[in-house]
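> Structure, please.
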Amino acid sequence: MPENGVVLKQGKVIAMSAGIAVLNKPISYEITCTDKMPLAKNTELEYVKSDGSKITVKIGDRTGTLSIVDIILIPALSELDRSYYEVVNSKLVFKIYSHTNGSFEGENVIGVAPDFMKADTKYFSTDGITFTTRDGKKVGKAYNYYQFLPLRTKTAYTAKEIDAYIARELKDREAKGSSGDTETYGYGAVLGSKEVGMNVKYAADTNWGAKAAAHYYAFEKESGFKDAKQNYKIGFTNDSDYLYLRVRIGPSTSFDELYNYKRFNLPVLVYGEENGWYKITSDKLHDKAVYIRGDYITLQETTK
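The predicted structure follows:
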């Protein structure tokens, strides 16, 4: 197919050279032969290819096949609106588009923009990690601190400070006549996206993790960025060939295994190193440090 090519059937796009696929109904998207994740109506997926009836799509690194009747194909260079990210005053703003309502649902400021992004430019992502231009050209990867910070970190705020902020926000929303909706499922104890974290299976809304991160960032901005200043180190398990990655109670193989990770690319909070082993916060109830061999963890810089 030529660049920017489109195939129509009875006025409907059934194949194209590049673009996105938008769900027109909720579905269960197969992750493995034994596991699925929910995806809501209006979810935007990366288009891969089409045979006219079956559409191959991606969300993050997960490739799947959907029926043409369940989606709407939007060519990359189409002037139709879609969700996008932009830089405003050095901050990363996520604007979410509802294809059902034909309008944007508001702005979510989720933190400081990555260095590779420029103002007055729209960026696109189906997983909140890998960003592209509208025509699908990749421009960079970034992990937002508030979206991928492990939830087992200790906050610098008191319960009183958090409750006070929530009360102010609820009062403000009620005054505007609006209200908000009030197990990690094995994909990592971070808010995340459909690539990694609670958002993989906890919420059908692909943008749930980004929306929650926007609330966290707004609270931090008002309260002095105390959590951002703690300089937590975030790592990801990195060996796809090493199933059942062992987490031990000490920094060598002579120590007992406490639990294991059955998937790779899972986020962990790293707060020390001993003898080539990273000291991490346990994802299983345990009141002491646990350890993973250093070569099985990749430290990841984040944007705040």
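> contacts and neighbour counts: CA atoms only from here.
OK.
> would you say residue 235 is within a strand?
Yes: assigned with DSSP: H, G, I helix; E, B strand; the rest coil, residue 235 falls within a strand.
> Not counting sequence-adjacent ones, nearest residue to it?
Closest residue to residue 235 apart from its sequence neighbours, by CA to CA, 6 or more residues apart in numbering: residue 299 at 4.1 Å.
> roughly how far out does the helix or strand hosting the one you found sit from the chain middle?
Element membership for residue 299, per DSSP states H and E: strand 297-300. Distance, stretch centre to chain centre, for strand 297-300: 17 Å (CA atoms, centre = their mean, to the nearest Å).
> Alongside the first, I'd like the structure of this one:
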Amino acid sequence: MFKKILGLVLAGSITLSIAVPQTFANDISNHQMKTELTYWANKGVILPDSKGNYNPNKMVTRGEFASYIARALELPTSTKYKFSDVKGSQLIREVQAAAGAGILSGYPDGTFRPNDKITRQQMAGMLYNALRYLDVPLEESAINFKDKDRIYYSFTKGVATSVHYDIIRGDSSFKDGIYFKPKDSATIGHAAAFLYRMYFKAEELKDNPVVDPEPPVVKPPVVTPPAVDTSFYVATISKGNITKNSTKYSSFEQANSAYGSSYNLVYQGDKIVKMSSGLAYAAKTTAKTTSVYATKDFKNQISYAAEGEEFKYIGTGINDNNQIYVIVKIADAVGYAKLADVTLVPTSLIEDQNDYSVSNGILSHKVYNQLTKKAGRYDVGPAPSFMVPGVKYYSHDGVHFYNSSNQLVGTYYPYFQFASVRQPSNYTADELNAIINSELAKRQAMGGDYVNATSTSKLIGLGPVMKEMEEKYHVNALFILAAAIHESNFGMSDKAHKINNLFGIAVYDHDVANAGTKYDSPADSVRAFVNNVLNVGYIPQGNYKAQGAVPGNKTTGINVNYASDPYWGAKIAGHMYRIDTANGNKEYGKGRLAMIVNNQYAVNVRTEPYVGATTLSYSYKVKNLGESGEFGYPVVIVDETTGTDGYIWYKVYSDAKAPADYVWVRSDNVNVLPGY
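Next up, the predicted model:
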């Protein structure tokens, strides 16, 4: 049964044969989309301008299309989302209503960008979410457009559903096939037609639902939840024993004024909100992740982490909106988290935590989840000389290591974690295939989930396509293989076998029911990972997600925005190191690693080692360098020269998508990493 009654939305008895009124606005009467435009005009969904015209050939914006959906579906008012750039009471209500219904979302910087022209793939995504909101049974078709690789991965399900139900059609005017044109804009007339088709397709699906019969509903007894204590208290902790003062405070400020003299904890109800020392971790939330923001009012997300993952606790405060924030460090970046999204653990109550140790010359990292109380371990790479066996070391960023007395003992940048993925691999396609076969044979010998891995893994035979992606699109083939191994459990995961998805593309922590994007073959998944994910959002400068072309951590590199696992980049690098060590060390240490540092101004890189009007290639935008000031944009230096300006210039692999393989950057903007 439907959770929402579509009949309340599609008021009255509607059939697909709609009586078109006889009175039209001047610019609708002869338009190709006359029926659809008139229907929505009469419903008050598409509104006229001051002259009574509807401007059907005008490009529609994100804000306008969101408003159309909100009016068409009569969405309830919501205050769940607020966008900093949405102005005007009616637009605010409609955009927030659509966001609250899960039909749209904004950008990580807190904006919605309502005046941007909406693209065809964005429209497909919103219409798909609208169908999901209406709770109708949905199907999707395979995407076979000639330009399917240009469809951004988060919109693939929307496009596939629109294609299946003939809501948004492709362009068949090309001789070589049908194109979807995902990034093209659309007119108000197009918007009317797409919304019209979705609207009545929903009615058709409602009348013919494909659902399993449900058992009789047994209403549980009404239980009144106990009142939540929101008062503040102060407490002391000594040797693991907490003594809570019975005095109640009505505000954090009042309790905080008593903190520090005789008390070293502040509570709100039963939740610790401030402490003298300890760790914080990502709490259990509906989003399944905890965001860390650049500002106290929770604007401009820096990064995020999955439930149970650790942060360094720095302090607690309250912002101008009377919201309590917790200051944390994720990797090396300091930011602000919402109180509800973190849990604080005082030092003397810590049962276990992440640590690093050395065995047989190899540095390994134990990762302990504070929620599940389970630990895992992976190899990072060769241990640096300042570490000795039998000692535990601690680090939030995997670079700066401390002893149990919280003293810095050394800095170490694991090579593969901070080496540019633009640097080509020294392994051939045949060698990559041999590596895959060897890795699968080792796994198969373990038994369990890896039985028949050598014959059933979805990684088998992918060496050539990985090498092809490297040669054509400048993403290291060994990195691609390591990412596939990590994300697909050596090609044996359910998503690898059922939908050929080797990289968890379009799989989100907060939406466990979403199976991810389905691909016709594992090779198509590899192509999508390179062309639709990395080379669209995570590597080329100019995109907000681009924090450096390396696996990295939560302060720099692909890991900042790609995965909720703070150690995703380190684990990928660990796979690369393990594979390379077993196959002749063809890549480890072959590049000279450095960071472009720019916390105050953009850094220009050039096609030649001098400043000139024609030499500019692209710019590295200003970024958060972390608490240490060291985490800029990682690059690999391949050459250097003295320019005509007297400066040393470094030749580095280009982060741009195309066309140059190399660019030049002046040395005063570059820090060469220690050890390289």
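> residues near the residue nearest to residue 235 of structure 1, how many?
By other CA atoms under 10 Å, the residues close to residue 299 of structure 1 number 16.
> In structure 2, what residue corresponds to it?
Here residue 299 of structure 1 is matched to residue 672 in structure 2, going by TM-score structural alignment.
> same deal with residue 168 of structure 1?
Alignment note (TM-score structural alignment): residue 168 of structure 1 maps to residue 438 of structure 2.
> Please apply the same query to residue 274 of structure 1.
Match for residue 274 of structure 1 (TM-score structural alignment): residue 641.
> tell me the SS of that match?
Secondary structure assignment for residue 641 of structure 2 (three-state DSSP): strand.
> From residue 270 of structure 1, how far out is the residue nearest to residue 235 of structure 1?
Using CA to CA, to the nearest Å, residue 299 of structure 1 is found at 8 Å from residue 270 of structure 1.
> Quick check: neighbours shared by these two?
Counting by CA atoms under 8 Å, 6 or more residues apart in numbering, the contacts common to residue 299 of structure 1 and residue 270 are 233, 234, 235.
> from those residues, which single one is nearest residue 94 of structure 1?
residue 234 (22.7 Å; CA to CA).
> counterpart of that closest one in structure 2?
Per TM-score structural alignment, residue 234 of structure 1 is aligned with residue 593.
> The nearest residue to that match once chain neighbours are set aside is in what secondary structure piece?
Closest residue to residue 593 of structure 2 in three dimensions, ignoring its sequence neighbours and counting by CA to CA, 6+ apart: residue 636, at 4.8 Å. Assigned by DSSP H and E, residue 636 of structure 2 falls within strand 633-642.
> Okay, angle between that strand and strand 592-596 too, please.
Angle of strand 633-642 of structure 2 versus strand 592-596, following axes from the mean of the first three to the mean of the last three CA atoms, to 10 degrees, is 110 degrees.
> What is the neighbour count of the aligned residue in structure 1 for residue 553 of structure 2?
Matched by TM-score structural alignment, residue 553 of structure 2 corresponds to residue 193 in structure 1. Here the number of neighbours of residue 193 of structure 1 (other CA under 10 Å) works out to 26.
> which SS class is the residue nearest to residue 193 of structure 1 when sequence neighbours are not counted?
Leaving aside its sequence neighbours, residue 193 of structure 1 sits nearest to residue 199 (CA to CA, 6+ apart; 5.0 Å). Recorded secondary structure, residue 199 of structure 1: helix (three-state DSSP).
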